[in-house]
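Visitor: Let me see the structure of the following:
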Amino acid sequence: MACEEEIRGLICDIGRRMYEKDFIAANDGNISVRIDEDRFLCTPTDVSKGFMKPEMIAVVDGQGRQIEGPIPRTSEIFMHLEIYKALPHVRAVAHAHPPHATAYAITDAKLPSGILPEVEVLLGEVPVAAYDTPGTKSFAQNLRPHLKQTVNTILLSNHGVVAFDQTLEKAYFHLETLEMYCRILLIGMQIGNIRPLGELKMRELLESKRRMGLADDRCGG
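Guide: Next up is the predicted model:
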């Protein structure tokens, strides 16, 4: 695993990417990385992730208590900790408000599956967590029904998206994949009817995914 200094730099780099991609605006979004069993780096509150410096990064324990850092930690740390608690393999969490994906989060429209093979392999099914006030423990607890090995990205109702994986770059790429997928869907709907892969091709795709060692509830993974 990279040293803490390198991880701080990577958090700032991913924050800039999120900001430059318009996944976040102003002081939106938050990022965390597990650096020890009970020690986490996380972004500070009220700081633009596009202009964040490594020395601004906070350190918290498994209860969300701040150990280090000149600026208070993100108010949404409980969401991150809920994910780490449920999924020990997860080492990084990224939360943002990518506009096309968040458009699905604020409507009753169901995010369709079985459309793009890359999305089925890299993301699989993307659940929607119920809304509660961001930053509260009850908001974080709403993720619990969806936290399992086959999930790496969750839509947050009326809020945004959270993605997580073994590395921060992978978590960020899940945000990118979902946002591009939602953008393609919304453009496609303006042109015509969305054409699904079909049951046979989906079975073949899920079998390929199983052989790759990627878990998916739909293929008994």
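Visitor: alpha carbons only for contacts and neighbour counts from here, please
Guide: OK.
Visitor: Reduced to three states, what does the most centrally placed residue in the chain come out as?
Guide: Computing the C-alpha centroid of the chain and ranking residues by Cα atoms, centre = their mean puts Ala163 first, at 1.3 Å. Classification of Ala163 by DSSP: H, G, I helix; E, B strand; the rest coil places it in strand.
Visitor: Following up with a second sequence; could you model it the same way so I can compare the two?
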Amino acid sequence: MDSKHPKYQIAETIELIYKNGLTTTSGGNISIKDADGSIWITPSAVDKGSLTERDIIHVFEDGTFNGLHKPSSELPFHEAIYRARPDIKAIIHAHPPALVSFSIVRKTPNTSIIPQAKFLCGEVGYAPYELPGSKELGEKIAEAFSDGSQSVIMENHGTVVGGKDLSETFMRFETLEFCAKTSIRAEIIGGLKALDSHEVARFEHHDNMLPEFNHDHKGSEERLARHHLKEIISRACRQGLMISSYGTISCRVSDNSFLINPININRRALNIDDFVLIKNGHKENDKVPSRAVKLHTHIYEQHPKISCIISTQPPNLAAFCVANAKMETRTIPESYIMLEDIPILPYGSQFEGGREVVNALGKHVPILLIANDSVLVTGQSILETFDRLEAAEFSANSLIDSRIIGKLQPIQDHELQDLKDKFLS
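Guide: Below you'll find the model as predicted:
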């Protein structure tokens, strides 16, 4: 995305934010600071649902601007942030629902619920309320950023997020909203359990280094698998089952090889050539696979019937992960048949080859939760694995919502046995 002109970057990002329900028609603004010191910014009072690159405003250092409209009324705080933080080159301000919930109770979300969020978002700053568009608001927000924060909750207003470029800023923004939404859902089922600094650090030392092999020829089966993986990861992002900053998917190509997505690439922007082929314990040359590559390797080695693995963090399943809570699957027949009983493993079980994860999986355990990390789903095909993931997230959503209206009445033991005898024997 960031090789494109700033106008196109901003238009594409605001469209993505709007389509994913992270802002309203009139709410929010995005800017990029150009190398010459000028700023490209969204306009004032233009529909975010139909905004195009032609609507983006170019603001020069002397305060003059060029464009079809006036620049956003929040331009002053964008300028204040850029002055306070020369390392920040892009800013997103919006009113996503979960982060606004934190804003109006005057709290900041805890990003230590999962290690990826902590590394990407860090500690979240807080800016006291001031009148929108005012110089004072810009001063308060710039002060909140001056301590090194990359994200700030604006009291009774929303959030503002910065980054080295717009791609990183969007990933941080989306991840912060994920943290907020997941935390709220976790509170409904018993409260979240955050990681300490030592636990977070374990993630960064997760070993994904493998010897290389030269991969000059891609056979037809591999090329088809690459297309299927790209399609399903894009679908997962559209369906809210994966976000831009986290999610791993892999599939077998042969008995001794599989494809897996690379590390640190926006999941929404993956191309078919980005996926990394792993063969006989070696990785495709000049690519770096996901940190989960050794875990996936051991799963495929020990479970020959598994042909696809997805690790991800949809908000309702992630709520069970960060609450360290067991998820009941005896809800409706379709859920139990697809999911059976879902164990939850302790944080850390996914590291160092994931022996505990590998041993927990089996014919009647196709899916499991890892505390403060992810849901790991397996299947005999890419579509079956994705279907199972969808069913699990839908079930988690229903379970959390049901807490508000009554006590869960699970399928009874004799009814469960009938399901097992007919569908799972």
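Visitor: List the residues that contact the residue nearest to the centre of structure 1.
Guide: Residues counted as contacts of Ala163 of structure 1 (Cα atoms under 8 Å, 6 or more residues apart in numbering) are 93-95, 152-154, 171-172, 174-175.
Visitor: Repeat that for Leu123 of structure 1.
Guide: So Leu123 of structure 1 contacts 151-153, 174, 177-178 (Cα under 8 Å, 6+ apart).
Visitor: pretty sure Pro132 of structure 2 is in a helix, no?
Guide: No: Pro132 of structure 2 is assigned coil when assessed by three-state DSSP, not a helix.
Visitor: corresponding residue for it in structure 1?
Guide: With TM-score structural alignment defining the correspondence, Pro132 of structure 2 maps onto Pro134 in structure 1.
Visitor: about what we covered before: among the contacts of Ala163 of structure 1, name the ones in helices.
Guide: Mapping the contacts of Ala163 of structure 1 onto helices (DSSP state H) picks out 171-172, 174-175.
Visitor: The aligned residue in structure 1 for Thr64 of structure 2 - how many residues pack around it?
Guide: For Thr64 of structure 2, the aligned position in structure 1 is Gln66, judged by TM-score structural alignment. Around Gln66 of structure 1 there are 19 other residues, counting by other Cα atoms under 10 Å.
Visitor: One more: the one 4 residues further on?
Guide: One way to gauge burial is a neighbour count; for Pro70 of structure 1, by other Cα under 10 Å, it gives 11.
Visitor: correct me, but it touches Ala58?
Guide: Yes: applying Cα atoms under 8 Å, one finds Pro70 of structure 1 in contact with Ala58, separated by 7.4 Å.
Visitor: re earlier: tell me which two of the contacts of Ala163 of structure 1 sit farthest apart.
Guide: Ile154 and Tyr172 (12.8 Å; Cα to Cα).
Visitor: equivalent range in structure 2 for stretch 82-98 of structure 1?
Guide: Aligning stretch 82-98 of structure 1 against structure 2 (TM-score structural alignment) gives residues 80-96.
Visitor: for the stretch 151-300 of structure 2, what spans make up the helices?
Guide: Counting by DSSP state H, counting those that start in this stretch, one finds helices in the stretch 151-300 of structure 2 at the ranges 166-188, 197-204, 220-238, 293-302.
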